[in-house]
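>>> dropping a prediction and its sequence here:
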Amino acid sequence: MSAPLPRSARLLDELGLARATPASLMARWADAADDTQALGGRVTAILGAGPHGPVSADLAADGPHLLVEGPPGSGRTELLRAVVASLAAAERPDRLAVVLVDGRGVPTPDATPGEGLRVCTDVPHVTTHLSAHDPVRMREFAQSLSAELKRRAELVGRSDFAEWHTGRELSDRMVAQRTAAASREDRNGDLDSPPSSTLRLRPGADRRRAEPAPPLPWLVVVVDDLDALVSPALGSPGRPAAGSVMRALEAVARDGERLGVHLVAATGPCARTAQTEPVRQASLRVLLDAVVPGVAWTNRRRGGGGWSVRTGRRRCSRAGG
C-alpha cells in the first residue's frame, strides 16, 4: 500500500507529549509499570512518523538489536539521539539503563552541546558515555561491559530475561507474604512459646526472611560510528584499544538477547563492518540516504514478513505478513 507521509516529524508529537516535564514523564513511567505484558520494563524506540502514527520498534519483541546504516550527513546521530530520548520516555530509570559510545570520539573536552551522543548524557537513564579517543577508558569500558554480561549470566542462569523476571515477581510475592507472617511473629519478640512452660530463644526473624532478587533492568548499548571502531583511522588515539571495545560489543550482539541487553548501533559504509556480529545479529535495520535529505527506510525481519517506510519522499510501503 502507499500513503502520504508528513513532511517533518517532531519527537514530542510522536510521543504524544506537549512538553517533556517531570510530571508528564512520570505519568508515562507509571503507565509502563502497570503493563503486565512488558516484564522487566519497556524498550520501545520511536524511529519516525508514518501515515497512521509513529513508527516504533520494540527491541524485546522485534529485536534484539537495531542497526542504522547511512553515509555521512544522512542523520545517523540525530536518529540515535531520538532513539535514546524515546527509550527514556517509555520507561523509568530503575528499569532501563543506557550506555553511550561515540566511536569517533569527541575532539575536545569542551565540545559544543549536540556533538555526537554527549548531548544525551543529561538523560537520567544514561550511566556511561564513552568517547573513543582514550585507550585507558576504552579498555576499562570493555572490561566493565564484559563483567556486566557475566553478572547477568550468573543471575539469569539457564533461563532468559523474561523467565527471570517472571520468577522474580513470584519470589517478591512470597517474600511479601513471609514478611507479613514474620511481622505477626515479631509481636512476641524473639521468643518461642512451646507447649511446655519452658521458654527458649528462637533465631532472629530477619535471618529467616528470604531476600528479594536483585534488580535487573534492561540495558541498551547505543553506539555511534561503529565503523570507526571496526576500522580506526591511522593515528587515532583510540586505535590500540578499539579491538577490546569491539569484542565486548560482539559479545552483546551474541548473548545480549537472553540477558536483557540490546545493541543500537549506527555505521557508515565499511566493508569490514558487515562481517561483525553487531551487523549480523541486527534483525531491525534503518537505512538512511543522504542524496535526498530525510529519506530513510526501515526493514524488520521477523516471522517471515517485514515492512518498510520511506520518509522525505512521502511514501509508505508494506510487504509481507
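Done, it's in.

>>> can we go C-alpha only for contacts and neighbour counts from here?
OK.

>>> and the spatially most central residue of the chain, helix, strand or coil?
Centroid check for the chain by Cα atoms, centre = their mean gives V220 as the closest residue, at 2.3 Å. State at V220, reduced to three classes by DSSP: H, G, I helix; E, B strand; the rest coil: strand.

>>> putting a second one here so we can go through both:
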Amino acid sequence: MIKANSSAPVFPKSAAGPTVPSNAAGGNRHAAGTKEGKAKRGSAQVMLTLVAQTAPALAQAGMIWYVVCQGRWILLLLLLPSLTGTLAMVLLSLLRMHRRSSSAPPAGAQSAYGTVSDRASLSTTTENETLQDLAKLASDPGPQLESRLLESGPSGSQGPPWQGIVHAWLAASGTSAPAVIGIRPDLGPLVIDLPRDGPHALVAGTTGSGKSVFLQTWCLALAASQPPDRLNLVLLDFKGGAGFGLLARLPHTVGCVTNLDLERAVRALNGLQRELERRQRLVARAGVEDTARMADPPARLVVVIDEFQALRQLLPDYLDRLTSLASQGRSLGMNLVACTQQTMGQVSAQMRANMNLGICLRVRDPLQSRELLGSSCATAIDPACPGLGFLEQGRGLQAFRTCPAADPQALVGQIIKASRFCGSRPPAPLFSPPLPEHDPACGQVLWQSGQPQVPLGHMDDGVLLHLYRLPLKGHTALIGPRGRGKSTLLALLARSLLTLMKPGARPEPGFDLRITRRTGHGYSSREFPGTVPSPPHGRQDGSRALIWILDDAQDLLDPLCQDPLAPLLQEALGQEAATVILAVDTASALRRPERFSRRLVFPCGERGADLAAGIPADQLATLPTRPSAIPGRCLVLEAGLAIPLQVFSLAVKQTNP
C-alpha cells in the first residue's frame, strides 16, 4: 500500500518562499484588471453561445415557413421536434447564465479558500513546493532495488539476494501484492499495492521519460515479493520487445508477446478472455463474490501493457477483452497496468473509469497531465532525470522517483534460483504460440477402451495447442489435393500401427491391419493379422476387427469401379467393427459423406472448393493467408467443430510395408 506523508502531498516550499507584492494597491489594481478582462471574455462567450444556438433555430423556422407554403405536412412533422429542441437549448442556456450571475459572489468576498488573491497565493505556494520536491528527488537517486530485497530478508542476514526473496515469499499475504518501486520526497520508500490501491493502473509519459524502466522495476519488485504460485505476469510489449524481453524468463511469466507477432498477440488477448471466464466459473462454483474468499484461489494475474496506444491501433477489434478485464477483474484476482505515451483519446471512458491509480512521468502537454493527475505538474519534470513522476490515487498527488535494479539480468537469475529452492512448479502458460509449419514431435499411442488412439499432430483451439490422437473408431476421410500431406499422415498412422503389430508388443492389438496403395496397374494391399481375437469389437462370425488404410481411394469409391477391392471397401464401410481411414482428392469422391464421422480437410486455397469440403466460412477466414502453402496443415471436422491441425512430419525413414 502506498505510504502517504502526514502532511498534504504538495511540494516543499523553496528557500525564498512565495513572492508577496510590496505594494498592496498595485496588487489590487492588477486583480481589478484581471477581473475586468475576465468579465469581457465572459460576455463574449455569452454572445457566441447565443449566436451558435439561435442560428439553427432561425434556419429551421425558415424551412418550416417554406414547407407550410408548399403544403408538405409530413416534412413539417419532422421539422417541428428539431425546432422545439433547439429553442429548449436556447432557453436552458439563458437560465444557466441567469443563475451564474445571481449566484456570483461580490468582489472581495470570501470562499472556502479565501479571496481571489488568497487562492492565487496558494497556487503559487503549491507550484514552488512542486519544483522543490522535484529538485530533491533529482539530486538523490535513492537506493537500488537489490538493497530493498536485502532489507526484507532475515534480521542480520548478509546472504545473497535470493535468500531475501525466499523470506519475502514466505511472509507474503495472499490478498495483497506490495511492491517497492521508488522513493518519495521524504526519501521514504514508495510502496504500491496494486490490489488495494488500484485495482488497475494507467501509466503515462513521453519518450525517454522512463516508462519502460518503471514497468520493469514494478514487475521485478512484484516477482521478488510474491511466489509464482500466488502471482503470475502477462507481458504485452508493443515497442518491439526491448522492454520485457528480460522479464520473459521470470518463473511468474505465463505469457509474453510483442507487436512483431500480431497473431500471437491475438492469442494472448483471447487467452485473457478465456481466463476471465474460467475465473468467473470458479467464483460461481465456490459460491463467493471474490477469489480472495476462496479456499484455494487461483494466482493473481497482473497484465502489463507497454505502449497501449500501439495495441489500440494494431488490434482495435480486440480491445473489448481488456475492457472486460478492467470492469470485472478486481473480484477475479486480475489486474491491468496500461502504459502509454498519450492518454487522451487512447483509453476508453469505460476502461478509464476502473483505473483508480494514475501514474504520470514527464509529459509535454499540460492537458495530458491534468487529465491523469488533475494538475499540470508533470510538465515541470526535467528531461535529464528519467524516472521522476507523480502518483495520484484519489488522496492527492505524490512525487516519486523510480529506483531500478542495478543489474536486472542478475536479479532475474536470483528470482529463478529462489523458485528452484522453493520447488515451485512452473505455472501453466496462458496461451501458446500458433501452430508451427513443421512439427517433428511425436507422442505415444494411447489405449482407451481396448482401442488405440494414434497421435497425429497438434491441434489449435485459438489459444493453446493440444496433442491430437486419432481414435480408431468409426470411419475417417482425408480430403485435399495432392502434395498437401495426406500420404504423410497415412504413413505416420501406418508406422504407429505396425509398431503395435510387432511380436511382444504390449498391449497386443486385437485387430487386423490392411494397407492399400495405388500402383501403376491398380491397387495393391498388404495384410497384417492381429495376434489376439477381439470378440467385443469383432463380427458375429468371430473374426477380428479390421483397420483399413487406403491412399488415393477416389476410384474405389466409384460405383462403376471394377477393381476387386471396391466391393470389399463398400462392405467394410457398412460394418461397425471395421475402421476405414482413406484419402481422396475432393469431397465429392466420398459419394456418401455421412458414413464418415470424422473428416480431415486439407485446404486447397480455392474458397469454393474449401467450403464444399466442409470448412465453415468463419473458420476459413481465420486461416493463414496461404494455408495451402503449409504441408500437413488441415482442419479436423468432428462433432460440429472445425479445429486446425498440424500433422507431424516424419523425422525418420518411413516404414515400407
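Now that the structure is in, tell me what you want to look at. Everything numeric here is computed off the predicted structure, so don't read it as measured data.

>>> and the TM-score between them?
The TM-score (TM-score structural alignment, normalised by the length of structure 1) is 0.68; 239 aligned residues with a Cα RMSD of 2.4 Å.

>>> hmm, back to that, contacting residues around the residue nearest to the centre of structure 1?
L96, A97, V98, V99, V261, H262, L263, V264 (Cα atoms under 8 Å, 6 or more residues apart in numbering).

>>> closest one of these to K150 of structure 1?
V261 (11.8 Å; Cα to Cα).

>>> how much space separates G103 of structure 1 from A82 of structure 1?
Distance, G103 of structure 1 to A82 of structure 1, by Cα to Cα, to the nearest Å: 18 Å.

>>> sorry, slip of the keys, the one I care about is A30 of structure 1.
Taking Cα to Cα, one finds A30 of structure 1 at 21 Å from A82 of structure 1.

>>> mind checking which of the two has more residues around it?
Neighbour count, other Cα atoms under 10 Å: between A30 of structure 1 and A82, A82 has more, with 19 against 13.

>>> not counting sequence-adjacent ones, nearest residue to the alignment partner in structure 2 of A228 of structure 1?
Residue pairing (TM-score structural alignment): A228 of structure 1 is matched to A310 of structure 2. What sits nearest to A310 of structure 2 in space, not counting adjacent residues and going by Cα to Cα, 6 or more residues apart in numbering, is F238, at 6.2 Å.

>>> number of residues surrounding the closest residue to A33 of structure 1 other than its chain neighbours?
Spatial nearest neighbour of A33 of structure 1, chain neighbours left out: G41 (7.0 Å); criterion: Cα to Cα, 6+ apart. Neighbour count of G41 of structure 1, defined by other Cα under 10 Å: 23.

>>> equivalent analysis for R10 of structure 1, please.
Neighbours of R10 of structure 1 (other Cα under 10 Å): 10.

>>> which residues does the residue mapped onto the residue nearest to A310 of structure 2 from structure 1 contact?
Counting by TM-score structural alignment, F238 of structure 2 corresponds to G103 in structure 1. Counting by Cα under 8 Å, 6+ apart, G103 of structure 1 makes contact with S131, A132, V223, D224, D225, L226, D227, A228, L229.

>>> now intersect those with the helices, please.
Cross-referencing the contacts of G103 of structure 1 against helices under DSSP state H gives L226, D227, A228, L229.

>>> keep only the contacts of G103 of structure 1 that are still in contact in structure 2, please.
Of the contacts of G103 of structure 1, the ones still in contact in structure 2 (both residues aligned by TM-score structural alignment, their matches' Cα atoms under 8 Å) are S131, A132, V223, D224, D225, L226, A228, L229.

>>> isn't the fifth one right up against C270?
No: using Cα atoms under 8 Å, D225 of structure 1 is not in contact with C270, being 10.4 Å away.

>>> neighbour-wise, which of the two wins?
Using other Cα under 10 Å as the criterion, D225 of structure 1 and C270 rank with D225 on top: 23 against 14.

>>> so who does that one touch?
D102, G103, R104, A265, A266, T267, G268.

>>> how far away is the first one from G75 of structure 1?
Put plainly, it is D102 of structure 1. Look at D102 of structure 1 and G75 of structure 1: by Cα to Cα, they are 15 Å apart.

>>> neighbour count: the two, which is higher?
Set side by side, D102 of structure 1 and G75 show more neighbours around D102, with 24 against 20, by other Cα under 10 Å.

>>> neighbours of P56 of structure 2, how many?
P56 of structure 2: 15 neighbours (other Cα under 10 Å).

>>> that one and T86 touch, don't they?
Yes: applying Cα under 8 Å as the test, P56 of structure 2 and T86 come out as touching, 7.2 Å apart.

>>> which residue is the nearest non-sequential neighbour of L15 of structure 1?
Using Cα to Cα, 6+ apart, the closest residue to L15 of structure 1 is S86 (7.4 Å).

>>> for R258 of structure 1, same thing?
D160 (4.7 Å).

>>> give the aligned equivalent of the one you found in structure 2.
That one, D160 of structure 1, aligns with E289 by TM-score structural alignment.

>>> what about the strands in the stretch 351-500 of structure 2?
357-361, 388-392, 397-402, 446-448, 451-460, 465-471, 475-479 (DSSP state E, counting those that start in this stretch).
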